[in-house]
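Can you look at this prediction? I've put the sequence above it.
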Amino acid sequence: MTNDLSTFIRAGALPLIAPDLLAQVIATAGDVSIVVGPDDIVQAVLANPHHRSFGSLDHWLGAKVTDIFTSESAAKLAGRIADLRGAMPQVRALELNHSDPEDRTIWTYPIRYSLHRLDEAGALLMVGRDLRPLAEAQQDLVRMQIALEQEQQQQRDLETRLRAMLAASRDGIVILALGTGRILQANAVAEEAFGAAPGSLAGKLLAAEIDPAGRAALEAWIAAGTEAAPLPMVARRTGRPIAAVPTLYRASGEWQALLRFDGRRGAEAEDSPLAAGLASLYRNGADAVVFTDDAGVIRLANDAFLRLAALPGPLSARGRPLAEFLARGTADVRAIAEGARAAGALRFYRAKVRTAYGDETEAEISATWISGIRGDGLGLVIRDVGRPDLARLRAPPAEGRGRGAAALVGTAPLRDIVAETTDVIERMCIEAALSLTRNNRVAAAEMLGLSRQSLYVKLRKYGLIGRDEI
């Protein structure tokens, strides 16, 4: 058995088709059908009766077939006709653009033609399909894709704005899924109030982060599912009292709540003049204020520091090492931390602050070593001096190194006294720089404002390295 229709017809199983019926079959098989004689003259044109956009095409009769197409399409068609009349029994379909022979108007849409040889003399049947429906479907798909991408971009923009608002808010904000009681999102102020690490509250049960009484009030409110007065609760880790104002809304097919509370409560209570003044100084002060843990990781940073370091918001500083924002990196942090830990406070430390864009600006840093219930750390005030200045040294004299100035008066000329005192101070500074940089001579030279070669000269002068050491 074969699926070849020509064999089926030759076997006589299909009766001969009447000419009118054959013309109707050909007309409806395509949108435009053209019969071309052996001399390439159009002998018949059949338009699909259900496709009324073509109108009457009778004026194509008698025209040379290549004359009803544009020059580019005519060249393609001539090549395919030659192939079909030659050794190739079948050729691929091709897309052609028509040019009307009467007024030479060019159709703006292509027709996809399949070519069929009718007899040995070379007569041809061209069956064409209008590609506009396909093009319109493709355009619809493109428009749908563009709309989907725009919607996704809008969603990303909304998420970005939400993150920016959460980061900029001075209130603590917690977004809670009522169905599970789990925290969906919390801003930095809320994480600080609950004593949680950055980003660690999401996915946790709010009930596990508060005291039993607050948990009971929360569960009663969730069961009621209505607006309520501020919910009293106490953060389990920090012991901080919180009065959260809930707002109900529905999103993603479930009820959610936005819990908002005053981020300045507790240690910054407004009824304490000292606390209120310190909080206002932190928020509105001209100098940058930064708090770090004992490893130099930023816990809090005020707006002045964000401006100094060219950062967009509190979350962009919190949790990052302070060394990222100092030109000498860990060498600066180590020097500040060791000085503040030893003396309790360090004043007038000169450094360069590096911004998020790589720029550097001169700064003067004062630091205090802080011990608290949440661990030790540093409190720093960073002042943008923005100009070269003389470093100020605040260090007690070392024992066993030279004699006091008063004791030297009268024993030697003033010139010799000054030279000896200068040498002692210079050697002390070099030794301190080497200690702070852990004997990194390149970093020590930079810290002292010396070239590497000058530092090596002074190291040899004071016998701190061998003569042959490089």
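Perfect, thanks for sending it. Residues are numbered from 1 along each chain as shown.

Could you use CA atoms for every contact and neighbour count after this?
Fine.

do you know how far Ile370 is from Asp293?
9 Å (CA to CA, to the nearest Å).

Settle it for me: which of those two has more neighbours?
Asp293 (21 against 18; other CA atoms under 10 Å).

The most centrally placed residue in the chain in helix, strand or coil?
Residue closest to the average C-alpha location in the chain (CA atoms, centre = their mean): Thr160, at 9.1 Å. Classification of Thr160 by DSSP: H, G, I helix; E, B strand; the rest coil places it in helix.

got another, please set it beside the one above:
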Amino acid sequence: MMPERLTFDTPGSTRESESARDRMKSQVTNFFQPPGEPHEGTLDAVLNRVVHASADLALRVSGDGVIEEVFRRGVFESEELDAWVGQPWAETVIPDTREKVGQLLADADRVGMARERQVNHRLPSGREVPVGYKVIAIAPDEGFLAIGTNLQPLSDLQRQLIEAQQALERDYWRLRQVETRYRLLFQRSIEAVLLLEASTFKVLDANRAAGRVFGVPARKLSGSTFPDDAPLDADARDEVRSHLIGVRDRGRSETLTIAFSGGEKWRMEASLIREERDGVLLVHLSDVAPNRVRRDHPRGVDVLRLLQQAPDAYVVTDRSARILIANRAFLQLVQMNSEEDILGQSLGRWLGRPGADLTVLLTNLEKFGEVRLFPTTIYSTLDLESDVEISAVLTEDQEPPCIGITIRNVSRRIGGGEPTTSREVFEALENMTGQIGKVSLKELVQNTVALVEEHFIEAALNLTDGNRTAAAEILGVSRQSLYTKLRRYDVDAPDPS
């Protein structure tokens, strides 16, 4: 049997309200009386002490979920929470958490106590505060005690943690972008650049230009020591080492001219980048004789002049195949008088199948970077037809990207025998000839057409590397018509497009 309920009061918690709330108060006694009053040792007194010791917000709730009494402290003391008395508990929380209130009351009614759940109160001031509630059933038909803890500090901490994580994520990607730009600038620099560990002069990084200066791939410079592993004589190494020590100690840099073993002179400039424990030396090497021909190219070679005089047609175009440079052999092939007449023109103007062949050529260049021995036909301005083979390469490491195209006229080439596929077609036609008199002429013609049609479809697919769209353009049929014929002849062709 439950002990008789005590009446307690929290200082300042009773306020005048509307008549409905007063009637509710007149029916129940004040449960949340400060401890230390009469009836010490009763269950109500124990619960009272628990509330005062642990709760930021506590509610006494009737069996049907109506708030009968409110205890508050801390951030809740300034709120007019007495207005909740007489209201259903579920109506004091935001709609998204009302279901949790019902679950708390149902669990407490079933097993005597409900585990903690978070609900979000909409306070009279308009603030929204998360509260973690545990609900205890006081006694049969005596309602419930909801003991709440303010979760706003935890919510603020979680929000700050999420914001910190997002800031770290943004900083990470910003650093990645900066690193990418640094790597691009570092490797594209025409000056040789070395990054050295300040204490040991060990090479941390080197760009491609530095690799050319030292005559080795740049990646092999990493881990070596400068100047000990450089192609310098002993005196030059001592001079460079003293210079680097001075830069490391004083932080100032002066230009030093050094001579490699091969006699080449380079201007060296170093600067110190300070870090927490140590530092990094940034070393620039620039050629004292900038007009000197690079060692990795033969002296005095004029590549463009050689291409202009080459017997095969050579064209440089932009990425859309508009002509930028053309040699004399190409002008002769297309029967044009001067290079100025064709600059800016599309190469597809002279191709036998302008839409199809050019599409196939550009698609394969974008996909593979190069095309070898691509067969097509060139029609000159005066309609002279020439069978040609095209080899091309796309260079994306320069601005703007360009396509270099070599065109070889094979019209007078002595053939090396019929292709295997052609022989197979002729053999099949010979076999059909033997059916004369056995089947009707109409059936013979239909079978022959089907055989030839299948042969040319397979040839078009091989030419376009399985690209059905380009194959349809080459054959002059719609894509849907080509799909129908592929199914009819059971031709298996992947479509990389």
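That came through, no problem. These numbers were taken from a predicted model, which means no experiment stands behind them.

what do we get in the second structure for the residue nearest to the centre of the first structure?
Using TM-score structural alignment as the criterion, Thr160 of the first structure maps onto Thr180 of the second structure.

which residues in the stretch 301-450 of the first structure form strands?
345-354, 360-370, 377-384 (DSSP state E, counting those that start in this stretch).

Which part of the second structure matches the last one?
Taking TM-score structural alignment as the measure, the second structure aligns no residues with strand 377-384 of the first structure.

Can you list the neighbours in contact with that strand?
287-296, 305, 308, 337, 340, 361-371 (CA atoms under 8 Å, 6 or more residues apart in numbering).

quick one: what's aligned to Arg117 of the second structure in the first structure?
By TM-score structural alignment, Arg117 of the second structure lines up with Leu94.

actually Phe71 of the second structure, sorry about that
Using TM-score structural alignment, the partner of Phe71 of the second structure in the first structure is Leu46.

Looks to me like its match is in a strand.
Yes. Looking at Leu46 of the first structure with three-state DSSP, it is inside a strand.

what sits against it?
Counting by CA under 8 Å, 6+ apart, Leu46 of the first structure has contacts 23, 26-27, 32-34.

10 Å instead, please
23-24, 26-28, 30-35, 56-58, 127 (CA atoms under 10 Å, 6 or more residues apart in numbering).

And Tyr314 of the second structure, by the same measure?
307-308, 325-331, 390-392, 404-408.

ditto for Ala146 of the second structure
51, 55, 57-61, 67, 70, 104-105, 108, 113-114, 116, 132-138.

any idea what it aligns with in the first structure?
So, by TM-score structural alignment, Ala146 of the second structure is matched to Met126.

for its match, helix, strand, or coil?
Going by three-state DSSP: Met126 of the first structure is strand.

Same check on Thr226 of the first structure?
coil.

Excluding covalently adjacent residues, which one is nearest to it?
Using CA to CA, 6 or more residues apart in numbering and skipping the chain neighbours, the partner closest in space to Thr226 of the first structure is Leu248 (7.3 Å).

Make sure the one you found is actually in contact with Ala224.
No. Look at Leu248 of the first structure against Ala224 with CA atoms under 10 Å: they stay out of range, at 11.6 Å.

Of those two, which one has the most company?
When Leu248 of the first structure and Ala224 are compared for neighbours, Leu248 comes out ahead with 15 against 10, by other CA under 10 Å.

now the strands: where do they sit in the stretch 251-400 of the second structure?
Using DSSP E, counting those that start in this stretch, strands in the stretch 251-400 of the second structure cover 256-259, 265-274, 279-287, 313-317, 323-326, 370-379, 385-395.

so how far does the first one sit from its counterpart in the first structure?
Which is strand 256-259 of the second structure. Taken over the aligned residues, the distance from strand 256-259 of the second structure to the first structure averages 3.4 Å (mean CA distance after the TM-score superposition for the first structure).

Give the buried residues for that strand.
257-259 (16 or more other CA atoms under 10 Å).

What's the local residue count around the alignment partner in the second structure of Gln138 of the first structure?
The alignment partner of Gln138 of the first structure in the second structure, by TM-score structural alignment, is Gln158. Residues lying near Gln158 of the second structure (other CA under 10 Å) number 12.

Same check on Gly41 of the second structure?
9.

any idea what it aligns with in the first structure?
In the first structure, Gly41 of the second structure lands on Leu16 (TM-score structural alignment).

How about the contacts made by its match?
9, 22.

Looks to me like it is in a helix.
No. Read with three-state DSSP, Leu16 of the first structure is coil and lies in no helix.

I'd say Pro401 of the second structure and Leu365 touch.
No. Assessed by CA under 10 Å, Pro401 of the second structure is found out of contact with Leu365, at 11.9 Å.

mind listing the helices in the first structure by residue range?
5-10, 19-29, 71-85, 132-168, 188-194, 212-224, 273-284, 303-308, 330-343, 405-408, 414-436, 441-448, 452-461 (DSSP state H).

can you put those in JSON lines and add distance to Val174 of the first structure?
Converted to JSON lines, these look like this (distance: least, CA to CA, whole Å):
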{"stretch": "helix 5-10", "distance to Val174 of the first structure": "73"}
{"stretch": "helix 19-29", "distance to Val174 of the first structure": "66"}
{"stretch": "helix 71-85", "distance to Val174 of the first structure": "67"}
{"stretch": "helix 132-168", "distance to Val174 of the first structure": "9"}
{"stretch": "helix 188-194", "distance to Val174 of the first structure": "7"}
{"stretch": "helix 212-224", "distance to Val174 of the first structure": "13"}
{"stretch": "helix 273-284", "distance to Val174 of the first structure": "22"}
{"stretch": "helix 303-308", "distance to Val174 of the first structure": "22"}
{"stretch": "helix 330-343", "distance to Val174 of the first structure": "34"}
{"stretch": "helix 405-408", "distance to Val174 of the first structure": "64"}
{"stretch": "helix 414-436", "distance to Val174 of the first structure": "43"}
{"stretch": "helix 441-448", "distance to Val174 of the first structure": "45"}
{"stretch": "helix 452-461", "distance to Val174 of the first structure": "54"}
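
For Ala356 of the first structure, find the nearest of the ones you listed.
helix 303-308 (9.5 Å; CA to CA).

centre of the chain versus that closest one, how much separation?
Here helix 303-308 of the first structure is found 22 Å from its chain centre; the criterion is CA atoms, centre = their mean, to the nearest Å.

In it, which residues are buried?
By 16+ other CA under 10 Å, the buried positions in helix 303-308 of the first structure come out as 303-306, 308.

One more: stretch 262-278 of the first structure?
By neighbour count on 16+ other CA under 10 Å, the buried set for stretch 262-278 of the first structure is 262-265, 268, 275-276.

Likewise for stretch 417-434 of the first structure?
Applying 16+ other CA under 10 Å to stretch 417-434 of the first structure flags 417, 420-421, 424, 427, 430, 433-434 as buried.
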